[in-house]
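K.L.:
I would like to see how this sequence folds:
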Amino acid sequence: MIKGFKEFILRGNVIDLAVAVVIGAAFTAIVNSLVTGIFNPAIGALFNSESLTTALVLTIPTTSGEPAKLMFGAVIAAAMQFLIVAAVVYFALVLPINHLKKAAFLKQKQEEEATPADLPPTETELLTEIRDLLAGRPSPEGNHSQQTAR
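P.N.:
Reported below is the predicted structural model:
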């Protein structure tokens, strides 16, 4: 029962689902606060702005009178947030699970090599065994020649 559960847990679909849930739920608040509280102000300071989302803004005049704003800083902040989430998930979940899978595979391979397989003998092995058995018995021709010599 535990072996089946272990196989279920180590299956790729379950790991992918767990990674998606973790990205969506557990790390969102942490990464959001990290990006908005530390990285955005630090990079915004390079551009003399209070945060990255307000830095690198390109204003385009429009005919309606309200200028259009292209916020490249917000896109860079979102890309940074994605990269941080991906790095945390990779190093906290994917890398350890891959290590466990590899260790389990190597252990299984060593067990298979240590115990001989319960396969039926091949035709060559059977013929060799028959030959060896027959070599140990006196040949019928040898018996016949011995009987005629008497």
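
K.L.:
make it CA atoms for all contacts and neighbour counts henceforth
P.N.:
Noted.

K.L.:
so the nearest residue to residue 14 once chain neighbours are set aside, which of the three states?
P.N.:
In space, and not counting its chain neighbours, residue 14 is closest to residue 8: 7.4 Å by C-alpha to C-alpha, 6 or more residues apart in numbering. On the three-state scheme (DSSP: H, G, I helix; E, B strand; the rest coil), residue 8 is labelled helix.

K.L.:
Next, work out how far apart residue 8 and residue 19 are.
P.N.:
Using C-alpha to C-alpha, to the nearest Å, residue 8 is found at 15 Å from residue 19.

K.L.:
Next: residue 127.
P.N.:
Using C-alpha to C-alpha, we find residue 127 at a distance of 56 Å from residue 19.

K.L.:
so residue 28 sits in a strand?
P.N.:
No - per three-state DSSP, residue 28 lies outside any strand segment and is helix.

K.L.:
and it, how many residues sit next to it?
P.N.:
By the criterion of other C-alpha atoms under 10 Å, residue 28 has 15 neighbours.

K.L.:
Second input sequence below; structure requested for side-by-side comparison:
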Amino acid sequence: MFQGFKEFITKGNVIDLAVAVVIGGAFTAIVNAVVSSIINPLVGLFFEADAAGNFGPKLTGLYGEVTFPLGDLISAIISFLAVALVVYFVFVVPMNKYKERQAAKNPAVEEETLPTEQELLIEIRDALRKGAASS
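P.N.:
Sure, this is the predicted structure:
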């Protein structure tokens, strides 16, 4: 029972997922701070903020001016890309190199390949010809 659990836990996909979730959660606070203190002011240079602090293009509608908060969208995209970049280069790349080294140390036994359908038909034809010729 414990052996099966150990095999499940030590599979690469489970470990990769766990690492990505933990590090992504921890790193999100740092990325959000960088985006709110650097990126948002840069976007704010191009768009004026409304009363709620949202900035983006403003359009006048039936009931007054409406702000499309593109700053929030840009912030979310940059945050996602930064977290994904760090998780990839800090965890995925080293894990892939480790797996390659392990595979080089322990070459996998090649499985016997089964004949294709065409090869089987040729063998059957040849056996039938051989049987007909010997009779």
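
K.L.:
Got a TM-score for the pair?
P.N.:
Remark: TM-score between the superposed chains equals 0.61 [TM-score structural alignment, normalised by the length of structure 2]; 103 aligned residues with a C-alpha RMSD of 3.0 Å.

K.L.:
re the thing from before, more neighbours: residue 8 and residue 19 of structure 1, which one.
P.N.:
residue 19 (17 against 13).

K.L.:
Could you look up the SS state of that one?
P.N.:
For residue 19 of structure 1, the assignment made with three-state DSSP gives helix.

K.L.:
For the spatially most central residue of structure 1, pull up the helix or strand it's in.
P.N.:
With distances taken as C-alpha atoms, centre = their mean, residue 98 lies nearest the centre of structure 1, 4.5 Å away. Applying DSSP states H and E as the criterion places residue 98 of structure 1 in helix 95-114.

K.L.:
which other helices and strands contact the following helix or strand past that helix?
P.N.:
Per DSSP H and E, helix 95-114 of structure 1 leads on to helix 123-136 as the next helix or strand towards the C-terminus. Applying 3 or more C-alpha pairs under 8 Å, 6 or more residues apart in numbering; DSSP states H and E, we find helix 123-136 of structure 1 packed against no helix or strand.

K.L.:
Helix 123-136 of structure 1 maps to which residues in structure 2?
P.N.:
Following TM-score structural alignment, helix 123-136 of structure 1 has no partner segment in structure 2.

K.L.:
tell me which residues of that helix are tucked away?
P.N.:
Using 16 or more other C-alpha atoms under 10 Å as the test for burial, helix 123-136 of structure 1 gives no buried residues.

K.L.:
try stretch 84-101 of structure 2
P.N.:
Neighbour-count burial for stretch 84-101 of structure 2 flags 87, 92, 95 (criterion: 16+ other C-alpha under 10 Å).

K.L.:
just stretch 45-54 of structure 2 next, same as before
P.N.:
47, 49, 54.

K.L.:
ok, now stretch 72-88 of structure 1?
P.N.:
72-74, 76-78, 80-82, 84-85.

K.L.:
how much does that stretch stray from structure 2?
P.N.:
Compared with structure 2 after the fit, stretch 72-88 of structure 1 shows a mean deviation of 1.1 Å (mean C-alpha distance after the TM-score superposition for structure 1).

K.L.:
Give the aligned range of that stretch in structure 2.
P.N.:
Going by TM-score structural alignment: stretch 72-88 of structure 1 matches residues 70-86.

K.L.:
what do we get in structure 2 for the residue nearest to the centre of structure 1?
P.N.:
Per TM-score structural alignment, residue 98 of structure 1 is aligned with residue 96.

K.L.:
roughly how far apart are its match and residue 103 of structure 2?
P.N.:
For residue 96 of structure 2, the distance to residue 103 of structure 2 - C-alpha to C-alpha - is 10 Å.
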